[in-house]
Each structure stands twice: as structure tokens, then as C-alpha cells.
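K.L.:
Sequence first, predicted coordinates after that:
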Amino acid sequence: MIFTDHAHDAVFKYIEGTIGVQVFFIISGFVMSFTTRHLTASPLENFKDFAIKRAIRIFPLFYFAVLLTILVNHATLSLIFNDHLSTLIRVLLFQPTFINNQGPYFGLWLLPTVWTLNYEMLFYALFAISLIAGRFRYYALYSLLLVFVVVVPLILTHQFSFSPDVNYPFTIQYLSFITNPIILLFLSGLLLAYLLPKVKLSKTITLVFFVLSTIIFILYIRRILPVSPINNILACTLLVAAVILVDMQNLFAPPKWLIYLGNMSFSVYILHMVFFTYLPMMFEQKLSFLNLKDSWLQVAIIFIIVFVFSAITYELIEMRFTNYLKDKLFTRKTRL
């Protein structure tokens, strides 16, 4: 959804890409909780292992994407390193640029998808901290998220909102970022990881639930159902819950190519905007005689380039390089 939304606004005008980010946040919350439910090491060891593994998972590909973005945007290199060096440093540290105060983005950069990774890294940081609480880690994490979203805004501004567009009048800008209600989507994923393994449904009921959840989701993104922050969370959560239940009961056997595409989705996500931003400009300058502007052919060509390039980065960076780092840093094989 995110990919196609960014690809071509005219061609994919019926696909809501921004809601794909919110679905991803719910999935992330679910995966982090589900894959760490049987930790056996000490709380501090779990904290260290989780933090290092998440860094290994995110940093190499992210920094490669930032470097690629800077290189293809060579016309503004001097601007980046002279007038906006502080902004680049914020990006590299997964901090909002605060070029503006519009939530949940709080300023975009040359690589627009960066803002979502800021929240992802915030969630990872809170999750890692919660691991120190041992068997009480989930209570600690739920509390941290609710304190950020509800308690801090109430104490400092006497208000709170469930809308990611909220702009609290904080004197400290960073508080606007860590209190943004979009982080409740991670909480939704955490709750799914706790509840779904306890749910016992027949395959027929699961299939019906999947169909109904999909219909509700489609009606919502088409704005046929009422749009609100709460409805947004519910629509996304129902869809993710339905897909997880279908997977748990093995109702569908996805083809190998789809599994591979899912495995390399991070590469596709982090790199696609580089190509969809700069390739159309290059086509217009170098291949104007082909008249590719705003055409299906241009979209198809960029799609192919994105997937081929993403497959290469997935194999070289996400698989070989990150596994090399894990093998060097860990003596026991407990990969998340």
C-alpha cells in the first residue's frame, strides 16, 4: 500500500498508502512481542541482545539508503553538508528534523520514509527498556506507552488526543514526537500478540472473520465508513488480526515468491522513494523522446528497477552483511 501510494498518485488513486504505515506499526508491535515471549536469559542480557540485534537489522540498510539518497541528489550536496548538516545528523540519529511541527512527521527529509523509522526506533528503545523488567516487561511497556500518549500531554497541556495530526503546545519540541498517538498502533500489535494465541476459532469462523475484516478495511480506506483516529486503529487492527489468525491456522499457503517479497519488504520500503523521486526526473531529462511522464510504462519500469535493486540489497546487506555481524557479535544463536 505504501509503495503503490508513492509510486504514482494518478495511477493508484484508489489505494491509500499512508494507512499502510499504520498497519506496519501494528505488525511490528505483534512481531516484537510474539518473537520474544520465551526469553530465557537475564533481563539485562535480553536488553543488550535485543538492542544490538535491532541495530544490526536497521542501521546498515538505513545508512545505505541515506547515502544513496545523498548521492542521487548530488545537486544539493553542498546545501546538505553546509547549511543543513544539523538536519542530516538528526536523520542519522533517527530524530525528527522539526522542519515543521506537523504531526506525526515533524518535518520530512530528502528520504521521506525516514519519519516512520523514527517511531520504529522509539518503539524499539521502549521495548528494550521494558525487557529490564523481566516477567513484568509487558506491564512496563504498556505503562510507558500510555504515559507518553496520555499522562504527559494531560499534565503539561491539560489535553490529549488520539489523532496523529495533533500538535501539542509543548515548549520542548521532542515531547511532541514521543507523545504522538501514532505509537498506540504498536500497543495494538502488542495486545494482539497476547490475545490471539489464546483464541480458538474454527477454520470456517476464521475465514468469515478474515473476509469481514477485509471488507471493513476496504470500506474504511475508501472513506465509506466514518473516518476517525479510533476507527483507523480498529480497521487496521482487525485486518492484521484476521491475517494472523489465517496464518496460524494455515488456511492459505502463500507461494514462495510472495514469501520472498515479504522477506525483502524492508529493502523495498526504505529504497523505493529514492527511485520514485529521482528516476522520473532523469527520464524526463535524458529520455524525454519516449514521453514516459506520468505513464503506466514509467511506473512499470521503476517497479522493476525497485524490486531488482531491493532484492540485491536484501541479499547483500540484510542477509549476508547483517548475518556476518551477528555471527561476530554473538556466540549463541538466538536471532530474533
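P.N.:
Received, thanks.
K.L.:
contacts, neighbours, all on C-alpha from now
P.N.:
Noted.
K.L.:
Could you identify the helix or strand that succeeds the longest helix along the chain?
P.N.:
As assigned by DSSP state H, the longest helix anywhere in the chain is helix 43-72. Going down the chain from helix 43-72, the next helix or strand is helix 77-78, by DSSP states H and E.
K.L.:
and the next helix or strand after that next one with helix 43-72, angle?
P.N.:
The helix or strand immediately downstream of helix 77-78 is helix 85-92, counting by DSSP H and E. Orientation check (axes from the mean of the first three to the mean of the last three C-alpha atoms, to 10 degrees): helix 85-92 against helix 43-72 gives 130 degrees.
K.L.:
Which strands or helices does the helix or strand just after helix 85-92 pack on?
P.N.:
Toward the C-terminus, helix 85-92 is succeeded by helix 114-131 as the next helix or strand (DSSP H and E). In terms of contacts (3 or more C-alpha pairs under 8 Å, 6 or more residues apart in numbering; DSSP states H and E), helix 114-131 is packed against helix 43-72, helix 137-146.
K.L.:
what about versus this one:
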Amino acid sequence: MGYERTSGTEIALSKLLHVQVLRALAALSVAFLHAQHDAEGLAARIGHGFAALDRFPWMAGVDVFFVISGFIMVYASRPLFGEAGARGVFLARRLVRIVPLYWAVTTLYLAVSLAAPALLNSAPLQPWQVLASYLFVPFERPDGTVQPLYSLGWTLNYEMFFYLLFAAVIVRPKRIALSLLVAGLAVLVLAGRLLPLPQPLAFWTDPILLEFAFGLGLGWLHAKGVTLGRGVRWALALAAVALLAANLIDLRSDLSEMRPLAWGLPAALLVAAAALSRTEREPSALTRFAVTAGDASYAIYLVHPFAIRGMGVVLARTGADAALGPWGFVALSLAVTLLAGILVHRLFERPLTDALRAWVDRRA
């Protein structure tokens, strides 16, 4: 999410080191949340106490991804604005970037659900719902949630919808295109608040769409050459973390309505702090590793449930879970998730994306 992997654009994105680091932290934040959930089950099984760090909204890593996505689409699409044929080129590149790995993990999840449904503890879906999952069409599951077969894909359903909207305006000059897109997102959200819409229209008018608009605005500021000093950027980042940690709004009462304010605005502050830097220092070894994790953040996000659940199964069958304990499990799960994500990115995602992108460019 929020990353255009091409030879030319990748060189440009290499200058956004802090954005890459933020992408890594966002992916690991979501993984940390889910690792704690499995650690609770481990603690109950071995008779240990476990107090999850659930005061902080770790799931807000997704909101950071959405803001980054809006920013990167502006940043990476600069040569395409106002060009004939831009729609097809843009959509082809986004499909190449998003679809292969998502379809791979969805197919793996489908195989596991058929072979060992007890491992997943989820209600079976109808064939049309499985097909809709592959096609990024939202639908309501039997439990009332609007999630595809592989539940993490709900974020990609939003991403693909945003890409379609972006493609609709990209043939216009950048200023006009972004104005139309921000206005369109606002109108969709307003319509969703005023009208009782069925699915998937209710999904496509959720207030979370405004987080893409936040990213578009930051992309516009970046294109205009707006930069922030180091002190200001640190202040924004600390303010964002403080707002999230304060948990000022009871999100459990109405997460959908308040999420752009409670999580989206702090996410935008974090992205502003990362993206609007004046200069890039020579990165340290730690920063270079974080950038590597940022490159693999899409893979980390999609494979982390397999890594966490797989680690739990191995520890339970070997009897090592009692010795490791719930927090040891969380730490090991994050390490395995990070390694698995980087390996999947380097051995599968990047080679396949590069090959498909080269094929698309030859046909463009």
C-alpha cells in the first residue's frame, strides 16, 4: 500500500527515507496488535497472566498507510497528470503492484480454510463471495463485517476504489485533478452520511476515504516545495503519537464515523513529519534496515497473520510456548513476521512485480 515500485519511481522514492521507515512501523504496528491477540490465547492455554497493550490504537497503522497512499499517488504520478492514455497506464501499474501478492495470499488462505478450517475459526463463504474477494468488491459476511475472504483485504478494497477515482481524474492537469478528487471524496462521504445505502455503496462512502484526501493534500504541499525543519517535524510526530495514545474518543462507540479524526489526522501529522523534510542525511545502518523493511511493508502486512499463527502452532506442538511465555511469543512473532515479509518481498513480490511492470511498459 502506498508504494509505486518502478525503476524510475523507486529511485525517486529512495529520497523519501522517512516515509519508508514510517511504512515499516505502520505494518509492524498492525502485526503487533494481532500478535497480542494470539498471545492472549497462548497465555490462557498455559495458565499465564497477560495484559495486552491495548490502550494504544495499533490498528492506526492502516490509517498511516492510507495517508501515505494518497501522498505517494501524487508524488509518483507526476509525469502522468494531464497526459492522454494516463488512465490505462496508471491502472495497469497499480494492478501489477497490488494484485499478484494479494491473490497469492488469498489463495493460500482459501487452501488452508478448505484443508484445516479449525485453524482459522471463520465462517465459510459462498462461491460468489470468494470471487468478489478476488475482484475487490466489498460484501457483508455472515457475522455482519464487511471483509473479503482474507480479512486484511478490506484495506485493499479501499485502495482499489481510490485508484479508480484517481484514474478518473488523472487525465486532467494536476491542480484540477486533485481538486476534483478531494471534492469527490468529500461528496461520497457526505452522501454516505445522508443516505441509507446498501453494501457495497455504504463501504465506498465511509469517512475513512478522507484519509486519502489528507495524503493528497500532503502530496500537493510536497510538489509545491513545502518543507519543514527538523524541530517542527519532531513536534508533529510527537503530537501525533500523543493524540493516539490519549485515546480521546471512544472509538468503540462509532469507529467508522470518528476514525478520520481520531486516527486519520494523527496519521497525517506523522506522514507530514516524514515526507516534508528539507534534506536527507546519509542514512545510518539502522535507517537502511528500516527502509528495507519499508520496501517490504506490503508483504509484511499481508503475510503477518500466517507468520504469527504458524509460530503459535509450532510452539504449541513443540511445548516451547510455556517456556517462551506470551510476551516472548509476541517478540518472536514480530521477528519472524519481519523476516518472512522481507523474504517474500525479495523472492516473490519484487521479481514478479518487476517482470509484470516491464511487460506493461512494453505494451504502453
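P.N.:
Perfect, I can see it now. Since we're looking at a predicted model, the values are computed, not measured.
K.L.:
TM-score for these two?
P.N.:
The TM-score (TM-score structural alignment, normalised by the length of structure 1) is 0.81; 309 aligned residues with a C-alpha RMSD of 3.0 Å.
K.L.:
just to revisit the earlier point, output the contacting helices and strands for the longest helix of structure 1.
P.N.:
helix 114-131, helix 265-286, helix 322-329.
K.L.:
what do you get if the cut-off is 7 Å, keeping everything else the same?
P.N.:
Helix 43-72 of structure 1 sits against helix 114-131, helix 265-286, with contacts defined as 3 or more C-alpha pairs under 7 Å, 6 or more residues apart in numbering; DSSP states H and E.
K.L.:
Centre of the chain to it, how far?
P.N.:
Centroid displacement of helix 43-72 of structure 1 relative to its chain, using C-alpha atoms, centre = their mean, to the nearest Å, is 14 Å.
K.L.:
buried sites along that helix?
P.N.:
Counting neighbours by 16 or more other C-alpha atoms under 10 Å, one finds that the buried residues in helix 43-72 of structure 1 are 43, 46-47, 49-51, 53, 56-58, 61-62, 65-66, 69-70.
K.L.:
what angle separates it from helix 137-146?
P.N.:
Going by the same axes, to 10 degrees, helix 43-72 of structure 1 is angled at 50 degrees with respect to helix 137-146.
K.L.:
Give me the aligned partner of residue 302 of structure 2 over in structure 1.
P.N.:
Here residue 302 of structure 2 is matched to residue 270 in structure 1, going by TM-score structural alignment.
K.L.:
Now for that match: which residues touch it?
P.N.:
65, 113 (C-alpha atoms under 7 Å, 6 or more residues apart in numbering).
K.L.:
Quickly note the distance from it to residue 1 of structure 1.
P.N.:
According to C-alpha to C-alpha, to the nearest Å, residue 270 of structure 1 stands 14 Å off from residue 1 of structure 1.
K.L.:
now residue 321 of structure 1
P.N.:
In this view, residue 321 of structure 1 and residue 1 of structure 1 are 28 Å apart by C-alpha to C-alpha.
K.L.:
okay, those two: which has more neighbours?
P.N.:
Using other C-alpha atoms under 10 Å, the more surrounded residue of residue 321 of structure 1 and residue 1 is residue 321, with 18 against 15.
K.L.:
Would you mind finding the match for the more buried one in structure 2?
P.N.:
Using TM-score structural alignment as the criterion, the counterpart of residue 321 of structure 1 in structure 2 is residue 352.
K.L.:
any idea how far residue 345 of structure 2 is from its match?
P.N.:
For residue 352 of structure 2, the distance to residue 345 of structure 2 - C-alpha to C-alpha - is 10 Å.
K.L.:
Over to residue 155 of structure 2?
P.N.:
19 Å.
K.L.:
What is the aligned counterpart of residue 213 of structure 1 in structure 2?
P.N.:
The alignment partner of residue 213 of structure 1 in structure 2, by TM-score structural alignment, is residue 236.
K.L.:
So that match: helix, strand or coil?
P.N.:
Following DSSP: H, G, I helix; E, B strand; the rest coil, we place residue 236 of structure 2 in the helix state.
K.L.:
Helices of the stretch 151-300 of structure 1, residue ranges please.
P.N.:
Using DSSP state H, counting those that start in this stretch, the helices of the stretch 151-300 of structure 1 run over 152-157, 173-178, 184-195, 203-221, 229-248, 256-263, 265-286, 296-313.
K.L.:
ok, residue 104 of structure 2 - contacts?
P.N.:
Not one residue lies near residue 104 of structure 2 by C-alpha under 7 Å, 6+ apart.
K.L.:
so what corresponds to it in structure 1?
P.N.:
The equivalent of residue 104 of structure 2 in structure 1 is residue 64 (alignment by TM-score structural alignment).
K.L.:
Off-centre distance for stretch 51-65 of structure 2?
P.N.:
Averaging C-alpha coordinates over stretch 51-65 of structure 2 and over its chain gives two centres that are 13 Å apart (C-alpha atoms, centre = their mean).
K.L.:
Please spell out which residues along that stretch are buried.
P.N.:
The neighbour-count check on stretch 51-65 of structure 2 (16+ other C-alpha under 10 Å) flags 57-65 as buried.
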